[in-house]
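Asks: model the following, please.
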Amino acid sequence: MQPLLEDRGTVAAQRQQFTQSGYLVIPGLVPPPLVERLTAEVDHWVDDGLRARSIACCTDPARQGPPPVMELELPAHGELLTHQPLLELTAELLGAPFVFHHLHSDRHSARLPGKPWHHDREPNTRGDLSLTMVHALHYLGGLDDTMDSLVVLPGSQREAAEKSVRARLDTAELPGEVIVGRLPAGSTVLINSALFHARRPRRPRRPAATGAGKPRYFVDASYCQTGAQWWPVKPYWRHMLTRARELGLDGGRWPELFAERHFTEYADLRSPGEDLRRLAA
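Replies: Here you go, the predicted structure:
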């Protein structure tokens, strides 16, 4: 099943689509000049070992401490994090103030294994499922037949389910799924973080000797409705929010966006590296 690329439509129509299905496709949200700068920064992030260092700082925080560079400190990434059309749409969809949760950036090789069915919602201290967490999945080069597809399961955000309850299915086809396999460059898929989704390998896989397809440039940014304290996923979350405030990323327009009071202290309740492994949608 191929996805229907939703037009911008009215805010009410977008809110209805997002509420019912748990996702909203926004073709070309990121302008070409910003896409170009972001792509260069992703190459720098991956090729110069900054991403690997960031992962090490999450898997062994006691020894590593905060990373020397975070994604939001890269100028284009910081700009994407607070891209006004994205934040304004998020505010309209959520209908409430929200806080930044995390930013993640990667370049997916065509040989990368798929990502099984999962969701990415984090708990909050009230156990309040009515508070929404969203992920903005940015596909800098778009998506096409040479790349893995994003697959979503509309409506599954309404389940009260563990993140990995469908992981045993790997990336198998499920009734009612929607495949997001074709997007223009700079497109964004905004999802309710409780929505089950997967990264499905392109089929058929061609042997490496015959070419391996294009890399998949991917950045995701996550935001949470205020009203409870959310679990952070990075041990240096406080340093991250502090740097965002120091850099003035909110532009004076979003006073809650980098406020520390919306989070609990970090608790390493997961296996080492789990947060970083599951972030690549």
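Asks: when you work out contacts or count neighbours from here on, use the C-alpha atoms and nothing else.
Replies: Noted.
Asks: neighbours around residue 48, how many?
Replies: 11 (other C-alpha atoms under 10 Å).
Asks: same question, the one 5 residues further on
Replies: Using other C-alpha under 10 Å, residue 53 has 19 neighbouring residues.
Asks: from memory it sits against residue 61, does it?
Replies: No. If you go by C-alpha atoms under 8 Å, residue 53 and residue 61 don't touch, sitting 11.0 Å apart.
Asks: tally of neighbours for residue 25?
Replies: Neighbours of residue 25 (other C-alpha under 10 Å): 24.
Asks: doesn't it belong to a strand?
Replies: Yes. Membership of residue 25 in a strand is supported by DSSP: H, G, I helix; E, B strand; the rest coil.
Asks: leaving out chain neighbours, which residue sits closest to it?
Replies: residue 189 (4.5 Å; C-alpha to C-alpha, 6 or more residues apart in numbering).
Asks: going along the chain, name the helices of the stretch 101-250 of the chain.
Replies: 237-246 (DSSP state H, counting those that start in this stretch).
Asks: endpoint to endpoint, stretch 162-181 covers what distance?
Replies: From its first residue to its last, stretch 162-181 covers 26 Å (C-alpha to C-alpha, to the nearest Å).
Asks: wait, residue 228 touches residue 125, no?
Replies: Yes. Counting by C-alpha under 8 Å, residue 228 touches residue 125, with 6.1 Å between them.
Asks: which one's more surrounded, the two?
Replies: residue 228 (18 against 13).
Asks: ok, now which ones touch residue 31?
Replies: residue 186 (C-alpha atoms under 8 Å, 6 or more residues apart in numbering).
Asks: for comparison, sequence B:
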Amino acid sequence: MEELLSQQQIDSFETDGYLVLEGYFESQHSQRVKDDMDRMTANGVRPNDRLDILMNYPELGFLTSEPGIIARVTQLMRGTRFTHHHMHASSQADGEKGEPWHHDYEQLPQTNRSHLMVHIFMYFDGLNGEIGDLLLLPGSQRQVMDRRALYDFGYADLPGSITIDSLAPGSIIILHSAILHARRPKPGGGDYRRYFANTSYCQDGILWCGVDEIATLNQVALERGYDRQSRYSWLFDTSQFYNGTKVWQDLKEKNIGSLALKL
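Replies: Predicted coordinates for the structure are as follows:
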């Protein structure tokens, strides 16, 4: 396998929980994706309308199996297989409301970090400090906590946190899904829009909490050819997921006292 990430970058990811790759997408590729996002906005499609995005916006759909990203994630997974979890996309202008501190690691309940999950944040027009700065708390992926344990801190700086507010167009950030992060609202300015998409991937070896419609999403992805002529069909393997809504309901009924005593 071609070494797309250096050992130093891999070590940095394992320590800090993120990697910044400036200008990953070429400008023409970024423009095609942005055109799809503009069509989404015009059609009233919401960022989390996953099925609509996969069915009707192919430039976005093909991001799920972008070869260079898959190769880099393979390195971070130490060569093990993994599956695509979800994607969403949005273009944000003045008045974007932001998102307080949280993490995105899928687990019910949150008890360990035995297997790797990563998110790919894609900034097709970069960041310039006007809309949606990214806040990160490096190393926090090693702490096990509820997804919104620090939600009440809003968008405040935390001890050791960093702010990413300047990125070249087409940049991506690879995140350990358990790293704490936030999106700070900014007043905007000029004509800048924050064209953003993310995809996420779960390491094989355990069952992961899946979105309710994941079987349909994976079927559509395969029908639309997002597996790139079967090269990446393994990314869309529904058998790697359980129904999160059902398991959550069952867990709420059993979540009394020490769960360890119920194993």
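Asks: just to revisit the earlier point, counterpart of the residue nearest to residue 25 of structure 1 in structure 2?
Replies: Counting by TM-score structural alignment, residue 189 of structure 1 corresponds to residue 173 in structure 2.
Asks: and what of residue 109 of structure 1?
Replies: Checking TM-score structural alignment: residue 109 of structure 1 goes with residue 93.
Asks: contact partners for the residue lying closest to that match once chain neighbours are set aside?
Replies: In this structure, residue 93 of structure 2 finds its nearest non-sequential neighbour in residue 193, 4.9 Å apart by C-alpha to C-alpha, 6+ apart. Applying C-alpha under 8 Å, 6+ apart, we find residue 193 of structure 2 in contact with 91, 92, 93, 94, 125, 131.
Asks: so what corresponds to residue 141 of structure 2 in structure 1?
Replies: Per TM-score structural alignment, residue 141 of structure 2 is aligned with residue 157.
Asks: typed the wrong thing, it's residue 122 of structure 2
Replies: Match for residue 122 of structure 2 (TM-score structural alignment): residue 138.
Asks: same question, residue 219 of structure 2
Replies: Using TM-score structural alignment as the criterion, residue 219 of structure 2 maps onto residue 242 of structure 1.
Asks: burial measure for the spatially closest residue to that match that is not a sequence neighbour, as a count.
Replies: The shortest distance from residue 242 of structure 1 to any non-neighbouring residue, by C-alpha to C-alpha, 6+ apart, is to residue 258 (7.6 Å). Neighbours of residue 258 of structure 1 under the rule other C-alpha under 10 Å: 22.
Asks: could you do residue 247 of structure 2 as well?
Replies: The number of residues near residue 247 of structure 2, taken as other C-alpha under 10 Å, comes to 13.
Asks: quick check: it vs residue 116 of structure 2, distance?
Replies: Residue 247 of structure 2 is 21 Å from residue 116 of structure 2, by C-alpha to C-alpha.
Asks: for residue 39 of structure 2, same thing?
Replies: From residue 39 of structure 2 over to residue 116 of structure 2 (counting by C-alpha to C-alpha), the distance is 34 Å.
Asks: now do the contacts for residue 216 of structure 1.
Replies: With C-alpha under 8 Å, 6+ apart, residue 216 of structure 1 has these contacts: 107, 108, 109, 110, 139, 140, 141, 142, 143, 147, 148.
Asks: ok, now with 10 Å
Replies: 106-110, 139-144, 146-149 (C-alpha atoms under 10 Å, 6 or more residues apart in numbering).
Asks: ranges for the strands of the stretch 101-250 of structure 1?
Replies: 115-118, 133-139, 149-152, 178-180, 187-192, 197-200, 216-225 (DSSP state E, counting those that start in this stretch).
Asks: and of those strands, who's closest to residue 70 of structure 1?
Replies: strand 216-225 (13.1 Å; C-alpha to C-alpha).
Asks: can you check which part of structure 2 stretch 18-26 of structure 1 sits on?
Replies: With TM-score structural alignment as the criterion, stretch 18-26 of structure 1 aligns to 13-21.
Asks: flag every buried residue along the matching stretch.
Replies: Within stretch 13-21 of structure 2, the residues scored as buried using 16 or more other C-alpha atoms under 10 Å are 13, 14, 16, 17, 18, 19, 20.
Asks: which SSE is residue 17 of structure 1 in?
Replies: Element membership for residue 17 of structure 1 (DSSP states H and E) is helix 11-21.
Asks: who's in contact with that helix?
Replies: Applying C-alpha under 10 Å, 6+ apart, the set of residues contacting helix 11-21 of structure 1 is 6-8, 10, 22-25, 89-90, 92-95, 152-158, 190-192, 195.
Asks: quick one: what's aligned to residue 224 of structure 1 in structure 2?
Replies: Per TM-score structural alignment, residue 224 of structure 1 is aligned with residue 202.
Asks: from what I see, its match and residue 120 are in contact.
Replies: No. Using C-alpha atoms under 10 Å as the test, residue 202 of structure 2 is too far from residue 120 to be in contact (11.9 Å).
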